[in-house]
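1. Let's see this in three dimensions:
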Amino acid sequence: MEDSLPPPAPITMSRAATDVHRLPPEPGRPCLRGTELRYLLILILHRERRALTVGELVAAVDRAGFDVLGRPGKTVSDALRWEVDRGRVRKPARGRYAIGTVCHQTRWRMRRRIARRRALGGTSHVPGSRHPRPAPDAAAALSPPAA
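-> As a prediction, the model looks like this:
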């Protein structure tokens, strides 16, 4: 009876199962999520002027000096899905994204917001909280000096 059974199929893992989870964010490196992550991704796509894979976008965010919480590939693709619906990003193929239509004023606002986020420095992210809080040293740097 056992001789008539086909050999067992090789065990394969899905892309999600093989996606490498990042270690906790490095101290002092800002973590991006939500609007700020979407803005940075759009600015990267605008600068490159070509379709990029999710992996290339994750590497570009890392080179820009930011961390992405959770599974970076999934977080980036989820963030870009919103922008595809708005027309700011196009999806020419599975896992590839290209710049769509973004007006000059919007790009300027995006650059300002990312620069402001970079000036804040690292975050002390509390898991489960809705918004990461600035690290104590970054908050002190932005507060006015004591009299």
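2. all contacts plus neighbour counts: C-alpha atoms, from now on.
-> Fine.
3. just the helices in this structure please.
-> Secondary structure of the chain (DSSP state H): helices at 15-18, 34-48, 54-63, 72-86, 104-120, 136-142.
4. orientation of the third one relative to helix 72-86 in degrees?
-> Between the direction of helix 54-63 and that of helix 72-86, the angle (axes from the mean of the first three to the mean of the last three CA atoms, to 10 degrees) works out to 100 degrees.
5. which other residues reach helix 54-63?
-> Counting contacts by CA atoms under 8 Å, 6 or more residues apart in numbering, the residues outside helix 54-63 that touch it are 40-41, 44, 67-68, 72-73, 76-77, 95-97.
6. Restricted to buried residues, select those in PyMOL.
-> Here is the PyMOL selection string for the buried members of the contacts of helix 54-63, based on 16 or more other CA atoms under 10 Å:
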select buried, resi 40+41+44+67+68+72+73+76+77+96+97
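7. Closest one of the contacts of helix 54-63 to Thr106?
-> Leu40 (12.2 Å; CA to CA).
8. ok, that closest one - contacts?
-> Taking CA under 8 Å, 6+ apart, we find Leu40 in contact with 61, 110-111, 114.
9. another one to check against the first:
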Amino acid sequence: MKGREEANVRKKLLKDMPYTKKDLEDLDMRRLKMLASLLGVDSWQKTKDEIVKLVNKSQHELELIDERIEPFCEMCGKFVAIREKAHIVAEGGRARINILMLCPSCHRMFDTRLKPRLYEALKMSGARKLPESWTKSIYYQAFEAALASKKTKKEAKR
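-> Modelled structure (predicted):
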């Protein structure tokens, strides 16, 4: 499938929502995986039955809007071939309102620079109950997790 044809298939898949379980079972695997991707469902190494079950559940949980299938970054506005789902609040779930479709560069910038700076600015202005995941960059969080893991392994060896 080429770019324009694939975009048309995606639009049709979204337009035909919601699907019954039978409708999902009748889709070929390629279209089912495409629909799963549009819904933010991980279909990697899953059987058709597993994907049908996940898509059937997810299509009712997510608020979909057409911009999800347009190939532009919601932060910089550039049209890009690859976009990633960035959670605004890591603890906030998969609702569409909590997801930004970003190019890889903006996704990295959002997670490493923007969230911690927003956290500090909002905290200084008196905002409360800010997301815990915004306190530090994802790289610093990974560094802390790695250190904690090393300590646990050393203690287990003793």
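10. Please state their TM-score.
-> TM-score for the superposed chains, counting by TM-score structural alignment, normalised by the length of the first structure: 0.27, backed by 70 aligned residues with a CA RMSD of 4.8 Å.
11. Would you format the contacts of Leu40 of the first structure as JSON lines with neighbour count included?
-> As requested, the contacts of Leu40 of the first structure are exported to JSON lines (neighbours: other CA atoms under 10 Å):
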{"residue": "Val61", "neighbour count": "20"}
{"residue": "Met110", "neighbour count": "19"}
{"residue": "Arg111", "neighbour count": "17"}
{"residue": "Ile114", "neighbour count": "18"}
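12. of the residues you listed, closest to Thr53 of the first structure?
-> Ranking the contacts of Leu40 of the first structure by separation from Thr53 of the first structure, with CA to CA as the measure, puts Val61 on top at 12.5 Å.
13. Can you name the helix or strand that Leu100 of the second structure falls in?
-> According to DSSP states H and E, Leu100 of the second structure maps onto strand 99-102.
14. Now do the buried residues in the following helix or strand past that strand.
-> If you walk from strand 99-102 of the second structure toward the C-terminus, the next helix or strand you reach (DSSP H and E) is helix 104-109. Taking 16+ other CA under 10 Å as the basis for neighbour counts, the residues of helix 104-109 of the second structure that come out buried are 104, 106-108.
15. ok, so of those residues, who is nearest Lys157 of the second structure?
-> Using CA to CA, the shortest approach to Lys157 of the second structure within those belongs to Arg108, at 36.1 Å.
16. and the closest one, what does it touch?
-> For Arg108 of the second structure, no residue meets the contact criterion (CA under 8 Å, 6+ apart).
17. same check, this time on Ala17 of the first structure
-> Listed by CA under 8 Å, 6+ apart, the contact set of Ala17 of the first structure is empty.
18. mind checking how far it is from Val58 of the first structure?
-> Ala17 of the first structure sits 18 Å away from Val58 of the first structure, taking CA to CA, to the nearest Å as the criterion.
19. how about the strands in the second structure?
-> Under the criterion DSSP state E, strands of the second structure are mapped to 84-87, 99-102.
20. Can you tell me which of the ones you listed is nearest to Arg30 of the second structure?
-> Using CA to CA, the strands of the second structure put strand 84-87 closest to Arg30 of the second structure, at 19.8 Å.
21. just to revisit the earlier point, export the contacts of Leu40 of the first structure to TSV and tack on distance to Glu48 of the first structure?
-> Formatted as TSV, the entries for the contacts of Leu40 of the first structure read as follows, by distance: CA to CA, whole Å:
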residue	distance to Glu48 of the first structure
Val61	13
Met110	16
Arg111	15
Ile114	17
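22. count of residues packed around Pro136 of the first structure?
-> Other residues lying near Pro136 of the first structure total 11 when counted by other CA atoms under 10 Å.
23. mind listing what it touches?
-> Pro136 of the first structure makes contact with no residue, according to CA under 8 Å, 6+ apart.
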